[in-house]
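J.: sequence-free structure coming up:
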């Protein structure tokens, strides 16, 4: 059983420095604990979920709403975000435009994608603020996607997880 778990940990690239229990008490003590894992998926979910108290919020909105959303997020203490200019379509499915007398269709509309890494307890407030700031009431206002973050590392200081946000 210990060999199977050791092999599973190695395959998952979970080393002592990456798991709080192992870092605090040592790998040998960790291996001596009774294990109730049925398979590698159980080990994966139990060991890697330490960062599950962080979320990655991805927002796709109309470009002219970017400054409103940024100001709203700053007002609640969000200190960092990443912005990318993107193109896409949803239910809008593009539109027709006229250029020098010729009509052509624009299938991909310009949008702005914002990525924000936050602590789990900030999620409801962040989603609410973004929803209000990006709202126009018209088709194409955008979408908010929320995903769990397993790990965050600030490169300069080596801080990890919530301390790195």
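T.: Everything's here; your move. Remember, predicted model here, so these are calculated numbers, not experimental data.
J.: From now on I want contacts and neighbour counts done on CA atoms only, so please keep to that.
T.: Noted.
J.: any idea which residue sits dead centre in this structure?
T.: For the chain, the residue sitting closest to the mean C-alpha position, by Cα atoms, centre = their mean, is residue 56 at 2.0 Å.
J.: Could you say which helix or strand holds it?
T.: Element membership for residue 56, per DSSP states H and E: strand 54-61.
J.: which strands and helices sit next to that strand?
T.: Judged by 3 or more Cα pairs under 8 Å, 6 or more residues apart in numbering; DSSP states H and E, the packing partners of strand 54-61 are strand 109-119, strand 142-149.
J.: Please name the nearest non-neighbouring residue to the residue nearest to the centre of the chain.
T.: Distance criterion Cα to Cα, 6 or more residues apart in numbering; nearest residue to residue 56, sequence neighbours excluded, is residue 117 at 4.6 Å.
J.: circling back: make TSV out of the helices and strands packed on strand 54-61 and add mean neighbour count and distance to residue 159.
T.: What follows is those, written out as TSV (neighbours: other Cα atoms under 10 Å; distance: least, Cα to Cα, whole Å):
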stretch	mean neighbour count	distance to residue 159
strand 109-119	20	14
strand 142-149	15	15
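J.: Against that first model, consider the following:
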């Protein structure tokens, strides 16, 4: 199993969820976060005072999937979240040693076995 952490623009969340659903990925966690990368600081004047924003609002999606779903999940996130501008975000992949279903208390070794999987275009 792998955990994909995708940090994306908040306005791209809906498109990214639709892209994930289209490949059968329906389980994920979403958090609102702020961060700093290559995106430039923003500054302005509010009520007569200067301000500068150096941390930008982002959305962090965490998705745990089987190894065979990693590449198609990455491609779905990129295709939905990419604008081509600085600040589009990052994707991080890490290995998951074990997962447990809290309801049953059993090890969950088939994390996405029940999800319908559509073939990639290359496989058709």
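T.: Yes, it's here. In this text the structure is predicted, and so the values were computed from the model without any measurement.
J.: returning to what we had before: please pull up the equivalent of the residue nearest to residue 56 of structure 1 in structure 2.
T.: Counting by TM-score structural alignment, residue 117 of structure 1 corresponds to residue 64 in structure 2.
J.: Then residue 146 of structure 1?
T.: Using TM-score structural alignment, residue 146 of structure 1 pairs with residue 93 in structure 2.
J.: quick one: contacts for the residue nearest to residue 56 of structure 1?
T.: By Cα atoms under 8 Å, 6 or more residues apart in numbering, residue 117 of structure 1 lies in contact with 54, 55, 56, 57, 80, 81, 149, 165.
J.: In contact with the nearest residue to the match of residue 146 of structure 1 once chain neighbours are set aside, which residues?
T.: Spatially, and ignoring its direct neighbours in sequence, residue 93 of structure 2 is nearest to residue 4 (4.7 Å; Cα to Cα, 6+ apart). When contacts are counted by Cα under 8 Å, 6+ apart, residue 4 of structure 2 touches 61, 62, 63, 64, 65, 70, 74, 91, 92, 93, 94.
J.: again, only this time at 6 Å
T.: 62, 63, 92, 93 (Cα atoms under 6 Å, 6 or more residues apart in numbering).
J.: Let me know the closest of these to residue 43 of structure 2.
T.: The shortest approach to residue 43 of structure 2 among the contacts of residue 4 of structure 2 belongs to residue 92, at 29.5 Å (Cα to Cα).
J.: Is residue 96 of structure 1 in a helix, a strand, or coil?
T.: Classification of residue 96 of structure 1 using DSSP: H, G, I helix; E, B strand; the rest coil returns strand.
J.: Test my guess that it contacts residue 102.
T.: No: applying Cα atoms under 6 Å as the test, residue 96 of structure 1 and residue 102 come out as separate, 10.2 Å apart.
J.: Look at these two and report which has more neighbours.
T.: Comparing residue 96 of structure 1 with residue 102 by neighbour count (other Cα atoms under 10 Å), the higher total belongs to residue 96, at 10 against 7.
J.: Residue in structure 2 paired with that one?
T.: Checking TM-score structural alignment: residue 96 of structure 1 goes with residue 43.
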